[in-house]
Each structure stands twice: as C-alpha cells, then as structure tokens.
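*Asks:* Below are the sequence and a predicted model for it; my questions follow.
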Amino acid sequence: MIPEKFAESTIAREGDRGRAWIAELPSIVDDVLSSWNVEPDGATMHGEVGIVIPVAGDRVVKISFPHPGNDYEADAFEAWGGRGAVRLHQHDDARYALLLERTHAEQLIGLEDNDQIPAVAGELSKRLTIAAPDHLPRLSDRADEWYDEVRSGAAEFPDALPTRVVDAALDVVDELGREQPELVVHGDFHARNILRADREPWLAVDPKGYVGDPAYDGGTLLLPRVLPYLDSGDLATPLQRELEIFAEAADLDRDRIRRWAQLRCVQGSYYGRRNGFGRARSGVLLDRLVAAAEQLAIAWA
C-alpha cells in the first residue's frame, strides 16, 4: 500500500526521520482506515509529501508526512466548507490524516489552452478568498524570513540579479508582506493543486492554510508557468498575459500580483541555484529554469 517511489523520495528528503515514518506508515494507515470505518477502493497514489488512498463512498484518505507545512491543511478546508476546494469529512491531526472528497486525477496544468489555466485558477481564487478564522498562521509573520532570504541570496550570488531587482523584491516584503488582509490564502496555489471534479468542474487541493493577501497566491501560480514558454524566446509577454487573465478572473489588483510574482522569482533564482528544483536538481534544465526566473524577476521589477 506504500508506493516504493514515495518511500524512497521521503527517506532521501527527510533522512532518518523519514525512514522511521515510512516504517510506521502501514500501521498508521490501518489505524486510520479502521477508525473511520472505510475500505480501500483503488490503488494508492502519492504526491511529494503524502499518500492518497481511494476509499468507498467516493472519498480518499490522505496521510502526509508530519511537517509544520501540513499543520493547517484541515483548517483551510474547514474554513472553505467545500467552496472551491474539496470537502473535508474527517481529520486526525495527530496522524496528519484527512478524509476528503474524491476528485479525478486530471490536473489543471494538463489543459492545452494556456489562457484557460489562469482563468480557471482566478475563478477559484476568487471563491477561496473568504474571511480567515483567527487561528490560521499569518503570512506576515514570514516577512523577516523572506527579507533575510533575499539578502543572503544576493550576498551568496552577487552576479545573479541587478541590485535594483533585489531591492524591488525587498520592497515587496516591506510594502506588501508585513501588513496583509485578514483573508484565507491557499499558500501553495499552482496548477497541479487544482483537480478535475464532479461536484464542480475544478477544485483546489493541498492548501497550506494562511491568513494574508490573495495576490500572493497569484504570484505562486505564475512562477511554474514558465515551463510552457521555455522554448519561445519570450517569457515576459505570455506570462504577463496569464497574469492579467488571472487578475481579472480573481478580481485582484494586477500590480500586487506582479510584485508578489517578482519576489517569488527572486526567491526562485536563489533557491534554484542552491538546491535545484523538484523538476531539475542539476544540468541544463535547471540552468534554464533559473535563467527564466531571473528574466522574469528583471522584467517585473
């Protein structure tokens, strides 16, 4: 029931703690299925940090590696109550387990119409933008972390980006990051976390669950969208078009989205240079992705 690839990647990423959790995971699965009185109804699937087990009744059990980034997933689903996101039926916080509405495997990223991707995402973002409950963590609490991250990246890679581009990212932290609206933010809003569904055409999954500026989610959406345009020779024009489509559909200020996206591109440049990306840890593709992030960081500064 535990996919081998998922076990290997978890241990590679998390070390001994990941190995211990993988060893315990079969008993966690048994306990969760038993306590919720559900039976497996299909092959176990997985993402980067969790497994998803289809169960009878058109639901799935999701069990995630215990990490602070997964602490508030259930809270976000509860706040939305099925509005633009999958419905939450049960949760076991100690085991990082959720019983969720089942969706299809098709991801929004798979659409061939590039304009439809930001349009659908924008419509969902608008529905997910609701008043936040008090107990969700605030994105604004991460502002100092972001500021230090950008400054340390600029010191480590001084030739990666012009000073004015780095300063523009720091201004985003100071001007948008430190005081933010009291609204629910998905926190990991990209086209792979939007799935085809039956109750609605598309539903969001895998939220981090923050309080903050919904334009931040727009910035998060745009950075992975470089991939369809890597061979075009012009990233800024199609990405600006997607930004504007998203902004209109989400009813958000396009300049705020652009500024958040610029910060995310600067962060992506430094992160990629240090660690690589999930799609490319080294080699030519990594170099191209880092160059793309830097091209957009300059264009949007």
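*Replies:* That came in fine, so what should we check first? Residues are numbered from 1 along each chain as shown.

*Asks:* all contacts plus neighbour counts: C-alpha atoms, from now on.
*Replies:* Noted.

*Asks:* you'd agree residue 203 is in a strand?
*Replies:* Yes: counting by DSSP: H, G, I helix; E, B strand; the rest coil, residue 203 is part of a strand.

*Asks:* which residues in the protein form helices?
*Replies:* Secondary structure of the chain, counting by DSSP state H: helices at 4-14, 16-35, 73-80, 116-128, 143-156, 163-172, 215-222, 236-250, 254-275, 283-299.

*Asks:* for comparison:
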Amino acid sequence: MMLVPEVFATLTTDREGDAGRAWLARLPGIVEDLLGRWRCHRDGSVVHGQVGVVVPVRRQDGTPAVLKVSFPHPGNVHEPDAFAVWGGRGAVRLLERDDARFAMLLERADGGSLADLPDADEAMAEAGRLARRLAVPAPPGLPRLRDRAGAWEGELPACDRRLGQPIPGDVLGAALATVRELVPDQPDTLVHGDLHAANVLRAEREPWLAIDPKGFVGDPAYDAFTLLRSHAADLLTAPDLGAALLRRLDVFAEAAELDRERTVRWAQLRCVRAALWGRDNGDPEWLVGMYDHVAGLLTR
C-alpha cells in the first residue's frame, strides 16, 4: 500500500481541513485500485506537487508511465481535457483517465525540466516555441478567460481599497485598462494556464513536453507572467530590472509568435493581481514587494 508523503499530507490538511484528511485516508486505496484496473505496477518513489501525487509505474507491456491522483479541486477539472485535445503534441500523452477520482495515467517524461537550463533567455524561448505548439483551437466546455473580465474589473479596485490602496493609481489603472480592452477580446485558443519552467519536462519523443495544464481558453500571452516567475532570482540581480523584464517578454513573445504589447500588458495585469492576492493570502513581504515593483516597471 502506498505511503502518502508527509509533506504532501501536511499541505493538504492545512489547505483543505477535514475534507483533505478524509481524502488522504482514501488515497492509498484509490491508487491501488487504479494500478489494478490499468494493469500497472509501481516503478519508483512517489512524488507530489501542491495538490496531487505522482506514482511512477510500468504498464503491463513494460512501458513507463505515471499515475497522477489529485485532490478534487475546480482547478484540476479540465487537465485531462487539455491533454486529450493536444493528443501528445507538445504535452505528455493521456493514456487513461478517471475524472470522478481526478486521476490520470500519463506518459512519463523524467529527464529534467526547463528550470534546469542555466540560460533563462533560452528557457523563455523554448517555452515560447512550446506555447505556440500548444495554441490549438479549443473545444467547447472549457473555461474562457474572457468570462472573467467582469469579475476582475470589479475585484481589483475593491480589493485594493480593502487593503488600504497599496497599488499606485497609474499601475492599477493600467491593469484595469487591460481588463477592459484585452480580456474580452481573445481567441478561442487552448491555453496551458500554468506554464512555468518546472511544468515543461525534457523528453525523448519530443525535446520538451508540458505537464499540469489548467485547460483555459483565450490568449496564449496569459502564460508569460508565470514564466517570468520561474527565473525570478536572476532577474532580481539584473543591473536594469525593467530592461531585463522586457527582454524576457520579448524573447517569449517572438518565439510564441505573439504580439509583444499584449504580452507585456497581460504580464502587468497578472502581476497586479498577484500583488493583491499575495497580501490577502499571507505571501511573504519580499514576494509581494517584488510583485509591486515589477508591476510598476511593466506599466506602460
């Protein structure tokens, strides 16, 4: 029977309370049942992210794969739908799915990630090329980013007022202009939604394969902000942070064949949202301060 990693158990119970404890008690049985149903055996140590465990396995024919089981959460509902649409093009292949249990059997890719690349610009370019491949027509039924525009337009100023107006007026105004002008006007394109460097794995079938998508529909430029956060440490040591930020976004936009201005504006909006969310949810002061600073530098 699988042992649930202690760190993962703590994360889950801290976040989900009694519902998390109840799910964790069922988790080993869920894994054993799925291993039997999908005719796999364990082939390595269990690893985990924030909301799910990943069990390396081998299928009956010896093919390596991973069994992923996530805590039932709205953010994970459309992950298998995104994998199904891509069909292995730029992302790991979906081999089996059990939506009721938030479980999938996936192609294994374990050769490292984009986070291992020492050159952050190279990582941004690789991510951009991958984002271009993942930008395919989306099926109906997936969450549209444009449907959030009305909520964001009200939430951002309300949250800013409640927190004592920490966001400068010009910075908040630029974010709200993006909400009004860009968020409602988006293509029906499948967007990864969480394309940070650790979610792009090196593989043999293709050089890089995406994992852990959210399965949004909208503007692929949405993912640029997540990638900026992936290499924040070296950005913060740049002699001219503003120029370094714009260069990174330029690299991503060119590789992904996206409009540069839209890419910058999306990153600025998401940075403002992160700064407000971080204050509301106890992020460290240094992180919130970084979001504040970057949002200001990206304000046009």
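*Replies:* That came through, no problem. Quick caveat, the model's predicted, so the values are computed rather than measured.

*Asks:* Most tightly packed of the helices of the first structure?
*Replies:* Of the helices of the first structure, the one with the most neighbours on average (mean count of other C-alpha atoms under 10 Å) is helix 215-222, at a mean of 25.

*Asks:* Map residue 10 of the second structure onto the first structure.
*Replies:* With TM-score structural alignment as the criterion, residue 10 of the second structure lines up with residue 8 in the first structure.

*Asks:* Ok, residue 19 of the second structure next?
*Replies:* Residue 19 of the second structure maps onto residue 17 in the first structure, by TM-score structural alignment.

*Asks:* Quickly note the distance from the nearest residue to its match once chain neighbours are set aside to residue 47 of the first structure.
*Replies:* Using C-alpha to C-alpha, 6 or more residues apart in numbering and skipping residues adjacent in sequence, the residue nearest residue 17 of the first structure is residue 11, 7.7 Å away. The gap separating residue 11 of the first structure from residue 47 of the first structure is 14 Å, by C-alpha to C-alpha, to the nearest Å.

*Asks:* With residue 14 of the first structure instead?
*Replies:* Distance of residue 14 of the first structure to residue 47 of the first structure, computed by C-alpha to C-alpha: 15 Å.

*Asks:* center of the first structure - which residue?
*Replies:* residue 188 (2.0 Å; C-alpha atoms, centre = their mean).

*Asks:* And it? What does it align with in the second structure?
*Replies:* By TM-score structural alignment, residue 188 of the first structure lines up with residue 194.

*Asks:* Next, the contact list for its match, please.
*Replies:* Neighbour list for residue 194 of the second structure: 212-214, 223, 226 [criterion: C-alpha atoms under 8 Å, 6 or more residues apart in numbering].

*Asks:* Same check for those, but in the first structure.
*Replies:* Using both residues aligned by TM-score structural alignment, their matches' C-alpha atoms under 8 Å, the first structure keeps these contacts from the contacts of residue 194 of the second structure: 212-214, 223, 226.

*Asks:* Need those in JSON lines (columns: distance to residue 136 of the second structure).
*Replies:* Output for those, formatted as JSON lines (distance: C-alpha to C-alpha, whole Å):
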{"residue": "212", "distance to residue 136 of the second structure": "17"}
{"residue": "213", "distance to residue 136 of the second structure": "14"}
{"residue": "214", "distance to residue 136 of the second structure": "15"}
{"residue": "223", "distance to residue 136 of the second structure": "15"}
{"residue": "226", "distance to residue 136 of the second structure": "20"}
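
*Asks:* Which one of the residues you listed is nearest to residue 179 of the second structure?
*Replies:* residue 223 (15.6 Å; C-alpha to C-alpha).

*Asks:* Which position in the first structure pairs with that closest one?
*Replies:* Aligned by TM-score structural alignment, residue 223 of the second structure pairs with residue 217 of the first structure.
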